[in-house]
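Chemist: Next comes the sequence, and after it the predicted model I'd like to discuss.
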Amino acid sequence: SAIMKEMNSSTVTEFILLGIPFLHDFHRVFFVAGLFMYITTIMGNGFILVIVAIEPRLQTPMYLFLSNLAFLEICYTTTVVPKLLQTLIERQTTICFVCCMVQGFFHFILGTTEIFILTAMAFDRYLAICKPLQYPMIMTRHVCIQMTLATWYSSFSIMFFQSLFVWRLPFCGSNVVDHFYCDIGPVLSLACADIQLIESLGLLSSVMLVITTLTLTVVSYIFIITTILRIPSAAGRKKAFSTCTSHLTVVSILYGAIIFMYVRPNVHALSHTSRVVAILNTVLTPMLNPFIYTIRNLEVKEAVRSMIYKKRLLKRGF
C-alpha cells in the first residue's frame, strides 16, 4: 500500500519549461543568435577533434586533454541548447519526466567532468613547465588516457548517487519549471517533499568539488608562475606563459559561473542574473573555448598550414 500511495502522489509525467520569460519580446532574435552560436560551437570543437586526430605533432597529452574537452563541450551544449531553442520559438515547451531527469543528470555529469579535465590540464602544464626533463616519462600516453577516463568515471559516480535522491522524490503539484532546462534548483522546488537534506548534500558536494579542484589548479599555477619568472630571457618567459593563458581564461570563466550558480544555500531561488549566467555557461563559453585555445596557438596554426599544404599536394597529384 505504501508503494501504491507513492505512485499516486507522483502524478507529474511531464514538465513545462518557461524558458526566458523576461526576454520574451526578443525571442526570435535570441533564437537566431542561439542557433548560430550552437552551430559555431559544434564546428569549432569539431575542428579541434579533427585537427588533433589527423595531425601527429598535436598528439601530445595537452592536446589529448583539449580534444577531450572539445568532445565534452559538444555533448554539454547538445544536452541543453536544442531545448533552449525550442523554448524560444514555442509558447509552451514540455519535456517528459524521464527526459527532464536525464537532461539534468547529463548536464551535471558533463559539467563536473569539465572541471576535472581542466584540473588535469593544470597538472599537465605544471609538469611540462616545472619538470620538463621528467615530463615525457611521467605524462605518457597511457597515463593521459587513464587520467581522462578517471575524470569521466569520477563525475559519473558523484552525480549518479546524487541524482538517485532527486529521481526518488514525489512530484505531485505544479509542473512548471522556471528555467530553460531541467536545472537542479527549479526542479527541486517542485517536489512534494522536504528537500532540505538533498539541498544540503548538493551544496556540500559543490563546495568540496570547487574548493578541491580550484585549490589544485591554483597551487599548480603558483609553481608554474614561480618557474616562469626564473626563466632568464623575456622571449622564454613569454613562450612558457603563452601555453597557460588560454587555460587560465577558461578556468576563470567556468569557476566564476559555477560559484555564482551552485555554491549557495538556496539554489532554487532563481534571479534574472543567474539565468543570464546560465545562458553564458551553456551557450557562450562552449563556443568561445575553441577560439580561446586556437587563435594565439602557434602549434595549431602550423598544423592547419601543414594540413592545407598536404591537401594542395594531393590535388596536384604528388
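Modeler: That came in fine, so what should we check first?

Chemist: rest of the way, CA atoms for contacts and neighbours
Modeler: Noted.

Chemist: Now residue 288: closest residue in space, sequence neighbours ignored.
Modeler: In this structure, residue 288 finds its nearest non-sequential neighbour in residue 41, 7.7 Å apart by CA to CA, 6 or more residues apart in numbering.

Chemist: May I see the buried residues of the host helix or strand of that neighbour?
Modeler: Of the helices and strands defined by DSSP states H and E, residue 41 is found in helix 27-54. Neighbour counts over helix 27-54 (16 or more other CA atoms under 10 Å) mark 27, 30-31, 34-35, 37-38, 40-42, 44-46, 48-49, 51-52 as buried.

Chemist: Figure out how far it is from the centre of its chain.
Modeler: A distance of 15 Å separates the centroid of the chain from that of helix 27-54, by CA atoms, centre = their mean, to the nearest Å.

Chemist: hey, where'd the strands end up in the stretch 101-250 of the chain?
Modeler: Ranges of strands in the stretch 101-250 of the chain, per DSSP state E, counting those that start in this stretch, are 176-177.

Chemist: Please enumerate the helices of it.
Modeler: Listed in chain order, the helices of the stretch 101-250 of the chain (DSSP state H, counting those that start in this stretch) span 135-138, 141-167, 184-188, 196-229, 234-262.

Chemist: Use this one as the comparison:
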Amino acid sequence: MQVDNTSSTDFTFMGLFNRKDISVLLLVIISIIFFTALMASGVMIFLIRTDSCLHTPMYFLLSHLSFIDMMYISTIVPKMLVDYLLGQSTISFLGCTAQHFLYLTLVGAEFFLLGLMVYDRYVAICNPLCYPVLMSRRVCWMVIAGSWFRGSLDGFLLTPITMSFPFCNSWEITHFFCEAPAVLKLACADTALYETVMYVCCVLMLLIPFSVVIASCAQILTTVHHMSSGEGRKKAFATCSSHMIVVTLFYGAAMYTYMLPHSYHRPDQDKVFSVFYTILTPMLNPLIYSLRNKDVTGALKTALGRIKGTQRASGDAF
C-alpha cells in the first residue's frame, strides 16, 4: 500500500541517538556546538564588517562563508533540539521539503564557495602583482553569486524530484533530518536513474571543487617553498593549511555520504558522517579561520579594547 504525498501523514525521524542513557549528554553537547557556531560566525562577520584591516577580498568571502554556516546549521539543529524537548520526532511533508531544499541550497553554495576561496589565496601568493585586478570587488561578487546560483540550482532541481516519489507505509526516516539518501530509502518506486543523476551532480559539486583546491594548494606550497621570507612562508602555509583542514572535513564526510556505493553504508555511520558536515563544520570553520589568523585575533583584541574603553567611560560618567 502506498501513501499519497499530499496526505496529512508526517515523516518520523528515528533520530541521531539510539541510546537514551546518553541522549541528554549528547543533546547538551550539540546545543553547545550550535550556539558556539552561531556566536563564532556572528563575531567573525561583525569583525570583518567593522575592522578596516579586514576589508580585503579574502575576508569578504570569509564573511559570506560564516553567513552560510549560520543558516546551514540553523536548518537542522533547532528542529532536533525542539523535538527532543517536546518529546516528538515528526515533520510534515511540506516541512521536510523545505528543510531538504534549504539544506541542498546552502550545502551546495558552501561546496562551491570553499572551492573558489582557494583561488583568492592562489592569486595572492602566486601572482600578487595582479591581485587587485583578479580579485576585484566585482570578481568577489561574481564568486558569491556563482556559489548561491549553483547551490540554489541543486535545490530547485533535486528537491522536487526527491519529494515526488511515492512513499510506502513506513514514513520513518532513519536519520535526524531530511537528507536525500535517507528519504529515498522510503520510496516505493525505482530510484536508480535519479540516484545516478544525483551521483553526477555530487561529482560536479564535490570532486571538481576539491580537485581545484588540491591543485591550487599544491601550487601555493610550491611557491611558498621558494619564498625567501621566513615570515611570509609561515603565514602562507598557515593560511593554506587552515583551508585544507576545513575542506578535508567538509568534503570528505560529504563524499562518504553521496559518492560511496550503498553496500558500504550503514545507518549509524551515515548519521555520524552527516554530523561532521552539518553540525561540526559550521562550528569549526570560524574557529579554524580565526584562531589561526593573526589579523582576526588582532581585530578581536581591538574590538574588546573598545568595549572595555566604552565601559570605563560610562562608569566614569556616573
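Modeler: Alright, I've got the coordinates. Fair warning: this is a prediction, and the values are worked out from it, not measured in the lab.

Chemist: re the thing from before, and the helix or strand following the helix holding residue 41 of structure 1 with helix 234-262, angle?
Modeler: Per DSSP H and E, the first helix or strand lying C-terminal to helix 27-54 of structure 1 is helix 61-89. Put simply, helix 61-89 of structure 1 runs at 40 degrees to helix 234-262, going by axes from the mean of the first three to the mean of the last three CA atoms, to 10 degrees.

Chemist: Average separation of helix 61-89 of structure 1 from the aligned part of structure 2, please.
Modeler: Once fitted to structure 2, helix 61-89 of structure 1 is off its aligned match by 1.3 Å on average (mean CA distance after the TM-score superposition for structure 1).

Chemist: swap in stretch 36-47 of structure 1?
Modeler: Relative to structure 2, stretch 36-47 of structure 1 is 0.8 Å off (mean CA distance after the TM-score superposition for structure 1).

Chemist: Where in structure 2 does that stretch fall?
Modeler: Matched against structure 2 by TM-score structural alignment, stretch 36-47 of structure 1 falls on residues 32-43.

Chemist: contacts for the matching stretch?
Modeler: Contacts to stretch 32-43 of structure 2, defined as CA atoms under 8 Å, 6 or more residues apart in numbering, come from residues 66-67, 69-70, 73, 77, 279-280, 282-284, 286-287.

Chemist: Of the residues you listed, just the buried ones, ChimeraX syntax please.
Modeler: The ChimeraX selection below is limited to those of those classed as buried (16+ other CA under 10 Å):
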select :66,67,69,70,73,77,279,280,282,283,284,286,287
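
Chemist: Which members of the contacts of stretch 32-43 of structure 2 are the farthest-apart pair?
Modeler: 77 and 287 (18.9 Å; CA to CA).

Chemist: about what we covered before: go through the helices of the stretch 101-250 of structure 1 and pick out the most buried.
Modeler: Highest mean neighbour count of these: helix 184-188, a mean of 20 (counted as mean count of other CA atoms under 10 Å).

Chemist: Can you give the distance from that one to the centre of its chain?
Modeler: 19 Å.

Chemist: so it matches what in structure 2?
Modeler: The aligned range for helix 184-188 of structure 1 is 180-184, by TM-score structural alignment.

Chemist: Next, the mean deviation of the matching stretch compared to structure 1.
Modeler: Compared with structure 1 after the fit, stretch 180-184 of structure 2 shows a mean deviation of 1.0 Å (mean CA distance after the TM-score superposition for structure 1).
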